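S.K.: Mind folding the following:
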Amino acid sequence: MMNDIQVDTPALLIDRKILKQNITSMQEYADRKGVNLRPHTKTHKMPKLAKMQMEAGAAGITVAKVGEAEVMAEAGIRDIFIANQIIGRSKVGRIRKLSESVSISFGVDSIYSVKEIDEVFEGADEKANVMIEIEVGEKRSGIIQPDDFTALLDEIKNSRNVSFKGVFSHDGHTYKAQTTDELKELYDDSSARTLHFAGLARNHGMECEVVSIGSTPPFVLGFDIPEGITEIRPGTYILMDGSQANVLGHNDTCAATILTTIISKPTDERVITDVGAKGITQQHRKVGLTATKGLGKVVGFDDVHVDSVFDEHAIIYDKNFSDEVEIGEKVEIIMNHICPVSNLYEKAYIVENGEVVDEAAVSARGKLQ
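M.R.: The predicted structure is shown next:
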């Protein structure tokens, strides 16, 4: 299925109808389950899309970096959670500055961090609001041992300028589940572990205002949310991608694609397009429901994938595909992982019925600090 949208390629496209459906569907799910939705905007890094999520009913947004928080705050969003450990006095100082105009909280998992925050926030009008991250199986950051958790609670309690807001976790290891049943088991275990630590905090005299969990697969599959969870933080759901689409078994919710031009056909089966690693990345998932074939799916063609990429070239080997396309024609590719792809583009073109109807600046791209 060739595309005649008149924009230079490679370009990031967003289908407006699917975008709105995805936003509405997740908000309705959160509302039915009685929890707040705080979408992770690192997926798109676009204030325009974040505002759409807020207008649909989101309680606030999640970001990964202080720089992303600054961009979103400048755009007028007033409730932000940085789901990450922020280490470094200069970064903590920037959060202190943000706290003067927005409601902002951020993650901790060490006494070192709390001590640093306490020092930087000395004399501030408001205390720093922190959430303790709980490691639930992803083998990334977060508290693992209960003793370390209570020691961290004590450090916060004894500080002058740090306030405990709650706990959060990320069950990213659910992406590797081989079946939906296994995915649910991992999700249930992660939720239970998060709630267990919330209970430890309560027993320690420090009630959790927020108990936050998040990753896209359990929520697009409609899993129940255990009592005691107050907030969910999915990110990818708004645009989706090849790996998340594999969980559902279809591409119908994929709002984002890369528009790319056929620039060469060196052999009967080799087709070259103008998007390389700098526009699509080399990411793929190797195991589980989210496992991907190749480096991106070509829209409208059965089982045609990007086989490899150079910096500026995508390589596709498929004789039937080659027979159907000509140099100069454009095709769309569903990327394997949308979050890093968004970071590669200055703007996205919002399209409807084959025409560009709007644009969205990727204002938080490159905000890694």
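
S.K.: hey, let's count contacts and neighbours off CA atoms from now on
M.R.: OK.

S.K.: in the stretch 51-200 of the chain, which spans are strands?
M.R.: 61-63, 79-85, 103-108, 128-133, 162-168 (DSSP state E, counting those that start in this stretch).

S.K.: I'd like the structure of this one too, to check against the first:
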Amino acid sequence: MVNIGSCSVVMLDGATKGIPAETAPFLIGEIGQKGWNLLAEDLPLPLAVLRQDDIAHNSRWMRDFLHASGAQIAPHGKTTMSPDLFNLQIEDGAWGITLATVQQVKVARKYGHRRILLANQLVGRAAIDGIFGELKADPAFEFFCIADSVANVRALARAAAEWHLSRPLRILVELGYPGGRTGCRTIEEALRVAQEIAGSGGRLSLAGVEAFEGLLRGTTASETRELVEAFLARLLDLAAQCDAAGLYGSGRPILSAGGSAYYDIVVDKLQRHALNSRYTLLLRSGCYLTHDSGMYRRAFEQLRTRNPALAAWSGGLRPALEIWAYIQSRAEPSKAIANFGKRDASHDDLPVAIKWFRPGGSMSQPERIPCGHRVIQLNDQHCHLEIAADSPLAVGDMVAFGISHPCLTFDKWRTLYVVDENYTVVSAVCTYF
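M.R.: The predicted structure is shown next:
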């Protein structure tokens, strides 16, 4: 169940995307009392919906995986930027929340989250002051960030001295790879950063080591796995060298990797080296909660090949995020136009037509869309759908589209509507992008 809690005082009205135009202002927590049903055309389309049963299933699936693996998770909150979904993940046992920017940290702090990993370098006076102000104001706030340069570490140490913090800023050294994003390119460079943190006179503390493997790609699935495993082996080497040199601060050090594509490889590689008995093994997958019908569906199919038993566990992850739209034009025999576009859905990969419904007809539930229907282009507000010659779609029909890369769909909606198995709106979540 996705319960509204944190954002219950947010007001919605007819100017809110997805709310009927004549609707007077009301609290988001009251939306389940409206009795609105998507299939009854109570709401204007396009509409982004979260299928409640699938969200709950995915949350349980990841909880059970973590329990069996011995790993913990700080799900990446930038996926949804929804405090209510953060709460669901925390209730299911998440260690904390991962975020990418200080603005995102401020949102999580506003809604009561006390353990946050900033999976980014903390740079710039405004950002540093914002975090140090939070740390000084709340002794219970646990904050971690990452660093990949001596220059950044020295800037943080100077700022910590200026703020007279009563506890050290906890930092994970980030290991990267040539051609990647951030992260030290060599273990030697990472060790210098770690030594700088440890030698800061107590202003900073080395909390662990970290990497992000999600962008590694080979020409084949097996080559990709080899690249990921080799990268993780380097991370293990770094962790061991930091340990041998006595660089870690107090507490159990963190060993963190594992985005939404290769978390099973991360757990397998790190567990086999038994480091999780000494370290907190922390994954940061964020997209598991909604899954998708594109890039993460394909990633899960690769997981199914690598580990069929795990993928089959409880039926695997399910796509929980859908965009519903009307067919508004059939001006050509082989093309239909739906009334949504880039303003409504991510388009790294084009959306996928998955089911359809004819309002007022004989259909009691949406049906799987027949083969031969394919999204070929998105404009700002229009979706070009290639259709089969015998397509049943007509103007006024409703079509559900699965998306790829949920992060970039969430950020197009301030409100997403949670529906039950009959597409009745039972709650809603707000986002802060």
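
S.K.: Mean neighbour count and distance to Thr180 of the first structure for the strands of the stretch 51-200 of the first structure - can I get that in CSV?
M.R.: Converted to CSV, the strands of the stretch 51-200 of the first structure look like this (neighbours: other C-alpha atoms under 10 Å; distance: least, C-alpha to C-alpha, whole Å):
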stretch, mean neighbour count, distance to Thr180 of the first structure
strand 61-63, 26, 26
strand 79-85, 22, 26
strand 103-108, 23, 30
strand 128-133, 26, 26
strand 162-168, 23, 23
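
S.K.: Could I get the full set of strands for the stretch 301-433 of the second structure?
M.R.: Taking DSSP E, counting those that start in this stretch as the test, the strands found in the stretch 301-433 of the second structure are 321-332, 335-338, 352-357, 367-368, 374-378, 383-386, 398-402, 415-419, 425-430.

S.K.: what packs against the fourth one?
M.R.: Taking 3 or more C-alpha pairs under 8 Å, 6 or more residues apart in numbering; DSSP states H and E as the contact definition, the neighbouring helices and strands of strand 367-368 of the second structure are strand 352-357.

S.K.: what's the answer for the last one, then?
M.R.: With contacts taken as 3+ C-alpha pairs under 8 Å, 6+ apart, strand 425-430 of the second structure sits against helix 83-91, strand 415-419.

S.K.: what does the first one give?
M.R.: With contacts taken as 3+ C-alpha pairs under 8 Å, 6+ apart, strand 321-332 of the second structure sits against strand 47-51, strand 335-338, strand 398-402.

S.K.: Give me the neighbour count for the counterpart of Leu200 of the first structure in the second structure.
M.R.: Structural alignment (TM-score structural alignment) places Leu200 of the first structure against Gln241 in the second structure. Look at Gln241 of the second structure: counted by other C-alpha atoms under 10 Å, it has 15 neighbours.

S.K.: For the closest residue to Gln241 of the second structure other than its chain neighbours, list the residues it contacts.
M.R.: Excluding the flanking residues, the one nearest Gln241 of the second structure by C-alpha to C-alpha, 6 or more residues apart in numbering is Leu191, at 7.9 Å. Residues counted as contacts of Leu191 of the second structure (C-alpha atoms under 8 Å, 6 or more residues apart in numbering) are 238, 241-242.

S.K.: can you check Asp274 of the first structure too?
M.R.: Here Asp274 of the first structure is in contact with 9-10, 260-263, 312-314 (C-alpha under 8 Å, 6+ apart).

S.K.: Quick check on those residues: which are buried?
M.R.: Neighbour-count burial (16 or more other C-alpha atoms under 10 Å) is assigned, among the contacts of Asp274 of the first structure, to 9-10, 260-263, 313-314.

S.K.: Now for Leu321 of the second structure: which residues touch it?
M.R.: Going by C-alpha under 8 Å, 6+ apart, Leu321 of the second structure touches 48-51, 290-292, 402-403, 406.

S.K.: Reformat the residues you listed as JSON lines; add distance to Asn87 of the second structure.
M.R.: Putting those into JSON lines (distance: C-alpha to C-alpha, whole Å) gives the following:
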{"residue": "Ala48", "distance to Asn87 of the second structure": "20"}
{"residue": "Val49", "distance to Asn87 of the second structure": "19"}
{"residue": "Leu50", "distance to Asn87 of the second structure": "16"}
{"residue": "Arg51", "distance to Asn87 of the second structure": "17"}
{"residue": "Thr290", "distance to Asn87 of the second structure": "15"}
{"residue": "His291", "distance to Asn87 of the second structure": "18"}
{"residue": "Asp292", "distance to Asn87 of the second structure": "21"}
{"residue": "Gly402", "distance to Asn87 of the second structure": "25"}
{"residue": "Ile403", "distance to Asn87 of the second structure": "24"}
{"residue": "Pro406", "distance to Asn87 of the second structure": "18"}
